[in-house]
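Undergrad: Structural data only, the sequence is not supplied:
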């Protein structure tokens, strides 16, 4: 039997995660757009600079490209996790639990990967305010996504 008292807690965490994933998607989309618009353009002679990186971002440091790319992927999968989680909240049954937990676990693992690049970016120091905001949101999301998984799994644990 599912613990109905945990349903409002799960829905609050899901709403918080939705807002934060939407902000991460907005900032990482802005950074990706800026990198595409201001990136390196190969001229007619097709010569690359000595230290060319295909993941070049005009703002930030050497870890910014990886951080933004994986944050964008984590944000999209996180929104998918929100979709499966809202379906689970509507049904609140053991039948909808596996899909919600599996997508949330995948989203959490990708968020952890982005968090690792966020820590590397913090370690390298050079970044702007938008990237600092996205770093903070990714670090917070890694905790709240794990908390969401614990809440929905704990509400369906059998009491023996």
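TA: On my side now, so go ahead. Quick caveat: nothing in here was measured; it's all calculated off a predicted structure.

Undergrad: going forward, measure contacts between C-alpha atoms and count neighbours the same way
TA: OK.

Undergrad: quick one, longest helix in the chain?
TA: helix 7-37 (DSSP state H).

Undergrad: for that helix, which positions count as buried?
TA: By neighbour count on 16 or more other CA atoms under 10 Å, the buried set for helix 7-37 is 7, 10-11, 13-14, 17-18, 20-25, 27-29, 31-32, 35.

Undergrad: how much space is there between residue 60 and residue 68?
TA: Distance, residue 60 to residue 68, using CA to CA, to the nearest Å: 10 Å.

Undergrad: neighbour-wise, which of the two wins?
TA: residue 68 (27 against 21; other CA atoms under 10 Å).

Undergrad: so what's that one up against?
TA: By CA atoms under 8 Å, 6 or more residues apart in numbering, the contact list for residue 68 reads 28, 31-32, 114.

Undergrad: right, and residue 29 touches residue 71 too?
TA: No. The criterion here is CA atoms under 8 Å, and residue 29 misses it with residue 71 at 9.4 Å.

Undergrad: Spatially central residue in this protein, please.
TA: residue 74 (3.4 Å; CA atoms, centre = their mean).

Undergrad: That residue: which element?
TA: According to DSSP states H and E, residue 74 maps onto helix 64-91.

Undergrad: want to compare, so here's the second one:
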């Protein structure tokens, strides 16, 4: 099967997003731990009224994002319609959660106050991931517009051989008759 434009661009973006989601999980888990312990006065933490919501959705977006990249890796490897369904739906959910975290990041930045470097890094990663995840989502669904870009939902021949060919005949012909031993 020939390499398609969508696959060639989506694969590096998938790897980049996986690394960024892992970093988000690391920073968000550190910040949640400090927040739960009541150590918001830590020099590298800080925060304001939107911090608890931002951390909750950042952690959730990070975990779902990592899992969606596993399904996406399987899709990039197979690059078929049936793998597109799993990769596309999990990526869409990851993007939606990342977009929610993005909204809370914007609110946290808008409120202001002291935010430590770890919170600012987490905000930056969420903002960047919102756009790179959307780009990845568009790339894996690009086959909807043309088969030049990848598999699409309109293809009707997946799981089937050539039209009119019996699948049993395709696997080796007639049934083998044997004796019981």
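TA: On my side now, so go ahead. These numbers were taken from a predicted model, which means no experiment stands behind them.

Undergrad: The second structure: which residue goes with the residue nearest to the centre of the first structure?
TA: Counting by TM-score structural alignment, residue 74 of the first structure corresponds to residue 61 in the second structure.

Undergrad: Quick one: map residue 72 of the second structure onto the first structure.
TA: So, by TM-score structural alignment, residue 72 of the second structure is matched to residue 85.

Undergrad: One more: residue 119 of the second structure?
TA: Aligned partner of residue 119 of the second structure by TM-score structural alignment: residue 131.

Undergrad: got the angle for the helix or strand containing its match vs helix 64-91?
TA: Of the helices and strands defined by DSSP H and E, residue 131 of the first structure is found in helix 129-155. Comparing the axes of helix 129-155 of the first structure and helix 64-91 via axes from the mean of the first three to the mean of the last three CA atoms, to 10 degrees yields an angle of 30 degrees.

Undergrad: packing partners for helix 129-155 of the first structure?
TA: helix 7-37, helix 97-124 (3 or more CA pairs under 8 Å, 6 or more residues apart in numbering; DSSP states H and E).

Undergrad: Following superposition onto the second structure, what is the mean distance for the last one?
TA: Read that as helix 97-124 of the first structure. Following the fit onto the second structure, the mean deviation recorded for helix 97-124 of the first structure is 0.4 Å by mean CA distance after the TM-score superposition for the first structure.

Undergrad: now the angle from that helix to helix 129-155?
TA: Using the same axes, to 10 degrees: helix 97-124 of the first structure against helix 129-155 is 150 degrees.

Undergrad: Let me know whether residue 6 of the first structure touches residue 156 as I believe.
TA: No. Using CA under 8 Å as the test, residue 6 of the first structure is too far from residue 156 to be in contact (9.6 Å).

Undergrad: Which one of the two is surrounded by more residues?
TA: Neighbour totals were compared for residue 6 of the first structure and residue 156, and residue 156 leads with 17 against 14 (other CA under 10 Å).

Undergrad: circling back: my guess is the residue nearest to the centre of the first structure contacts residue 104, does it?
TA: No. In this structure, residue 74 of the first structure is not within contact of residue 104 by CA under 8 Å, at 10.7 Å.

Undergrad: now residue 111 of the first structure: how far from residue 91 of the first structure?
TA: 26 Å.

Undergrad: ah, wrong one, I meant residue 121 of the first structure
TA: In terms of CA to CA, residue 121 of the first structure sits 40 Å off from residue 91 of the first structure.

Undergrad: which one of those two has more residues nearby?
TA: The neighbour comparison of residue 121 of the first structure against residue 91 (other CA under 10 Å) goes to residue 121, with 23 against 12.

Undergrad: dump the residue contacts of the more buried one.
TA: Residue 121 of the first structure touches 60-64, 67, 127, counting by CA under 8 Å, 6+ apart.

Undergrad: ok, how many other residues are close to the aligned residue in the second structure for residue 155 of the first structure?
TA: When the second structure is aligned by TM-score structural alignment, residue 155 of the first structure is paired with residue 143. Other residues within reach of residue 143 of the second structure, judged by other CA under 10 Å, total 23.

Undergrad: cool, residue 92 of the first structure as well?
TA: Residue 92 of the first structure is flanked by 19 other residues according to other CA under 10 Å.

Undergrad: so what's it up against?
TA: 2, 7.

Undergrad: That one and residue 155 of the first structure, how far apart?
TA: 10 Å.

Undergrad: between those two, what contacts are shared?
TA: In contact with both residue 92 of the first structure and residue 155: residue 2, using CA under 8 Å, 6+ apart.

Undergrad: and the residue lying closest to the match of residue 72 of the second structure once chain neighbours are set aside, how many neighbours?
TA: Computed as CA to CA, 6 or more residues apart in numbering, the closest residue to residue 85 of the first structure that is not its neighbour in sequence is residue 100, at 5.1 Å. Residue 100 of the first structure sits with 23 neighbouring residues when counted by other CA under 10 Å.
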